[in-house]
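> Here is a sequence together with a model predicted from it:
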Amino acid sequence: MERLRQAGINARGRIGWETDGTRARLAFEAAVLDARHSLAASFASIDPACPLLSARARLFGASWADLLRHLLRRGVSVSIALDATAGAEAATALAAIAQAAEAGGLAGRLTVTRLSHPAARAEGGGWPFGLFPRGHRQALALVDDRQLFLSAAPTGARTGRSLFLSAEGPVVTEARRHLDGFAAFTAGVRPVPPAQRLLRTLCCPRPGLAGRITPHRLANEVETAHSMLLRRAQRLVYVETQSFDCLGLARHFAQRAAAAPQLGLILILPATAPPGRTWFDRLRQRQALALLTRAFGARLFIGLAPGGCANVTLFDAEAAVAGSADLGRRALRADTHAGLYLRRSDDIAGLRAALMRHWLPEAAGENFFDPVRAVSAWRDLAQENARSGASGPRSLLPGPRLRG
């Protein structure tokens, strides 16, 4: 991984992961309950009314709002940044908690900030690029500046498909620096420090006509890490993503397909497009998928997940990139996102098995996991699901038929 180190992507630190949304929320509740002095977070939005799951947390109330009140009474400082376009309702609910805390003599212990992306602008003008909103879409939290939790909003109501990351070590310092500075970075008033293990998407306003089309990129480390790790992939790349409409990244996949004739690709997309996708997004995704189809041919399986999917890419059993960013151009080049680089010692093989088993029947054989046979096995499974009318959030269906 010398090239990754030269690019500043350092594999130090300790990473954990959880693929079950319920277990992830239980783990986060436990960490928050153990907080001694601080909880700092940035989410697109959260739900303070979200029910608590653990018996221990429910000793202090029924919802996350109750848990936050408990933290404030214990003297824990809570700081939450929300995206201005998505977090209005949550900000109102949190403001009520802050006011109640202030009335109870706990002034200043809860800070809630709604942040507009400085490069955001009103849609319109008839330009397709006007349908290019920018926001702070990351999902990360720090407990006591000691533990980092990342990539899935832990206070959302969703308990199904998810990938939730936790980390300790030097990456926590990176995350603290990012949380403290991303508003200034995206405003263009403070330089962006180099990355090590935390991978970021950051942009700021660009003056003139060009700025009306694309912002100035400050960091596109999620895309860069994908491009670099692809060059090392030999057998199988496994991807789950909410979107795949970045043509630049699709070309990197296609180039690697030509250079590595044994490389297979399993790509899982949501069966229903996530909210906010435009006709332009759908057009670009179709173009990107057609590019992959031409490049990989029979070595490609595209599956549609009725229950949605995570945002994660695994390169053989050697490395992975996961976080809040999908593989769409908006997430990779415009919105604010944060992710992590994982290496073999983070149990990539175990993570891949856990992610794959989510979609597979209990009696799934070794052919579903073997890099040489996996693509055809997954294709056969999806086609059988379609023929038999299998339904449910874990029943993969065949992807769109595109001209190769």
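Structure received.

> CA atoms for contacts and neighbours, from now on please.
Will do.

> which one is the spatially most central residue of the chain nearest to, not counting chain neighbours?
Closest to where the C-alpha atoms of the chain average out (Cα atoms, centre = their mean) is Ser324, at 1.8 Å. Sequence neighbours aside, Ser151 is the residue nearest to Ser324 in space, at 4.5 Å (criterion: Cα to Cα, 6 or more residues apart in numbering).

> residue contacts, the one you found?
By Cα atoms under 8 Å, 6 or more residues apart in numbering, the contact set of Ser151 is Gln138, Ala139, Leu140, Leu163, Phe164, Leu165, Ala322, Gly323, Ser324, Ala338, Gly339.

> try 6 Å this time
For Ser151, the contacting residues are Ala139, Phe164, Gly323, Ser324, by Cα atoms under 6 Å, 6 or more residues apart in numbering.

> The second one - that's part of a strand, no?
Yes - residue assignment for Phe164, taken from DSSP: H, G, I helix; E, B strand; the rest coil, places it within a strand.

> re earlier: and the gap between the residue nearest to the centre of the chain and Trp127?
Summarising the geometry, the distance separating Ser324 from Trp127, computed by Cα to Cα, to the nearest Å, is 27 Å.

> Also Leu342?
Summarising the geometry, the distance separating Leu342 from Trp127, computed by Cα to Cα, is 39 Å.

> So the two - more neighbours on which side?
Neighbour comparison, Leu342 and Trp127: the larger count goes to Leu342, with 24 against 11 (by other Cα atoms under 10 Å).

> by contact count, what packs against the strand or helix carrying that one?
If you go by DSSP states H and E, Leu342 is part of strand 337-343. Helices and strands touching strand 337-343, as assessed by 3 or more Cα pairs under 6 Å, 6 or more residues apart in numbering; DSSP states H and E, comprise strand 198-204, strand 319-323.

> Wait, a helix at Ser42?
No - for Ser42, which was evaluated using three-state DSSP, the result is strand, with no helix membership.

> wait, what's in contact with the closest residue to it other than its chain neighbours?
What sits nearest to Ser42 in space, not counting adjacent residues and going by Cα to Cα, 6+ apart, is Ala81, at 4.6 Å. Taking Cα under 6 Å, 6+ apart, we find Ala81 in contact with Ser42, Val112, Thr113, Arg114.

> another one to put next to it:
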Amino acid sequence: MSGRSSTRTFITGDEVFPALERAFLDASASIDASLRAFDPHLPLHSPEGQAVGAVWFDLIVHVLRRGVRLRLVLADVDPVLHPARHRACWRSVRMLWAAAELAGPAALLEVVAARHPATGGLLPRALCWPAMQRRLGRICAVLNAGPDGLRDLPGLRSRLRQGADGRLHPRRMHLSRTTLCEHHQSLLIFDRARVHVGGPDLADGAGGHDVQVVMEGPVVAEALAHLDSFLAVVEGLRPPAPARRLLRSLSRPRGAASWHTGPTPIVAEVQQAHDALIQRAGSLIYIETPAFGDPLTARRLVRAARANPELQMILILPSPSAPWRARRRQMRLLRYLRTAFGPRLFVGGGEGATSVSIFDDHAAILGSAALDRPGLRWNTEVGVYLNVRRDVWELRRRVMGHWLPADAGAECFSSTGAVRAWAALAARNAACAPQDRSGRLLPHAPG
């Protein structure tokens, strides 16, 4: 993990969106991207963006007219488990091609809606057939009551039939190939010279807490090689490209005869980097993650806590919104951590959390992967490794400062006093009305 790269970080959507709009406008030759979601109706925020239009659709038309080549991979998802996201993905594809038509015949656009190829094995699919049929029945009821029918829902066409009355019904003898993972990465490369990793989806105009890192240097070539190859890698058609600063999670299908529900991990660099840096941490581990459900990472943290009585930890999690099994697993792992760390652990919550891990003041990991099984071993995820102390310290100061009041004292940023100071501040805020709170920090609600 080495190499020199210039680094800049943004910690909120209010910072990320204008910066991305300017990056699109400044691109002179190419934009290559893989995104979890993209909504062409998303409003533009920056004065430069608003000078060419009101929404991202206008910006895309403007960029294509300038002759910039745009390649975009959008994450498609299972149409039965996530019909709204499936429709949003294909609606975006349709609108992007409409933008290319408006831009003129010289527009250079390549857009792909990519679903992860891994599906459950034959036995899990058979066991889940009744539940999937019930879900398809509910989807049919919604589609039959709405005006759009199967528009922008290509993944459902083979799973439904249309009756003589025009109404949609599930195919009774159809055994669905359910996809439980996705291409969850957020990666944008401009002119093959600058890469943006992480940050909010380009489908949500909220200005919440979402860390994005912008880098130049050798990591750009690694990101481009990954973007060029990851679809073939997860299909099992080629090996993953080598990388040093770029961290990835990649998996491929196990095979139809398997009894497993998930894919086979083939690259787990995000998890490996966490394992190595947890072992090296001396005084403070700071982690923000959308979900904490990986037993292997929890065991690493517990071992580190027992081996080093000086090690402290701050863990920021959003309010639980996952299925009850994932919530129960997270609560069990949190109890495991609290037993090992005792008062050296603070678990906080707030209006949201992103994916960033900081180890003392010497290393950090940023990216799209949550610390759970999908993020570390199933999904396609991308992150970066930072090891320049100046960059890490600035990231730590800004990310921690997001939750704290403007007048927070030095103890809130200290490696030895932060846990105690954060716990006291969160307890005070929990006892106050929202308008009387100091900063954004609250204790984590485990419910």
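It's in. Treat the numbers as computed from the prediction; the structure is a model and nothing was measured.

> circling back: so what corresponds to the residue nearest to the centre of structure 1 in structure 2?
When structure 2 is aligned by TM-score structural alignment, the residue opposite Ser324 of structure 1 is Ser368.

> same thing with Arg137 of structure 1?
Correspondence of Arg137 of structure 1 to structure 2, assessed by TM-score structural alignment: His184.

> shouldn't that match be in contact with Arg36?
Yes - if you go by Cα atoms under 6 Å, His184 of structure 2 and Arg36 touch, sitting 5.3 Å apart.

> More neighbours: these two, which one.
In this comparison of His184 of structure 2 against Arg36, neighbours counted by other Cα under 10 Å, the higher total goes to His184 at 25 against 22.

> Can you name the residues that contact the more buried one?
Listed by Cα under 6 Å, 6+ apart, the contact set of His184 of structure 2 reads Arg36, Thr380, Glu381.

> Let me know the closest of those residues to Asp360 of structure 2.
Among the contacts of His184 of structure 2, Glu381 lies closest to Asp360 of structure 2 (Cα to Cα), at 24.2 Å.

> Please pull up the equivalent of Ala304 of structure 2 in structure 1.
Looking across to structure 1 (by TM-score structural alignment), Ala304 of structure 2 lines up with Arg256.

> Tell me the secondary structure of that match, please.
The local conformation at Arg256 of structure 1, judged by three-state DSSP, is helix.

> I'd like to know how far the residue nearest to Ser45 of structure 1 when sequence neighbours are not counted sits from Thr278 of structure 1.
The spatial neighbour of Ser45 of structure 1 that comes closest, neighbours along the chain excluded (Cα to Cα, 6+ apart), is Gly87 at 4.4 Å. The span separating Gly87 of structure 1 from Thr278 of structure 1 equals 21 Å under the rule Cα to Cα.

> got it, and Pro48 of structure 1?
Taking Cα to Cα as the measure, Pro48 of structure 1 falls 29 Å from Thr278 of structure 1.

> repeat for Asp83 of structure 1
With distances defined as Cα to Cα, the gap from Asp83 of structure 1 to Thr278 of structure 1 amounts to 20 Å.

> In terms of neighbours, single out the busier of these two.
More neighbours sit around Asp83 than around the other of Asp83 of structure 1 and Thr278, counting by other Cα under 10 Å; the figures are 23 against 14.

> residue contacts, the alignment partner in structure 2 of the more buried one?
Matched across to structure 2, Asp83 of structure 1 falls on Ala75, judged by TM-score structural alignment. Ala75 of structure 2 makes contact with Arg36, Ala113, Ala114, His183 under the criterion Cα under 6 Å, 6+ apart.

> Highest neighbour count among those residues?
The member of the contacts of Ala75 of structure 2 that has the most neighbours, counting by other Cα under 10 Å, is His183 with 27 neighbours.

> and the residue nearest to that residue when sequence neighbours are not counted, what is it in contact with?
Closest residue to His183 of structure 2 apart from its sequence neighbours, by Cα to Cα, 6+ apart: Thr380 at 4.5 Å. Taking Cα under 6 Å, 6+ apart, we find Thr380 of structure 2 in contact with His183, His184, Ser249, Leu250.

> Report the separation between the corresponding residue of structure 1 for the last one and Leu131 of structure 1.
In this case it means Leu250 of structure 2. Leu250 of structure 2 maps onto Leu202 in structure 1 when the alignment is built from TM-score structural alignment. Per Cα to Cα, Leu202 of structure 1 is found 19 Å from Leu131 of structure 1.

> Looking at those two, which is more packed in?
Higher neighbour count among Leu202 of structure 1 and Leu131: Leu202, with 26 against 20, using other Cα under 10 Å.

> As a check, name the ranges of all helices in structure 1.
Using DSSP state H, the helices of structure 1 run over 2-6, 21-33, 55-58, 64-73, 88-103, 170-187, 208-213, 221-230, 247-259, 279-296, 329-333, 348-357, 374-388.

> of all those, which lies closest to Ala273 of structure 1?
Within the helices of structure 1, the stretch nearest Ala273 of structure 1 is helix 279-296; the backing value is 8.6 Å (Cα to Cα).
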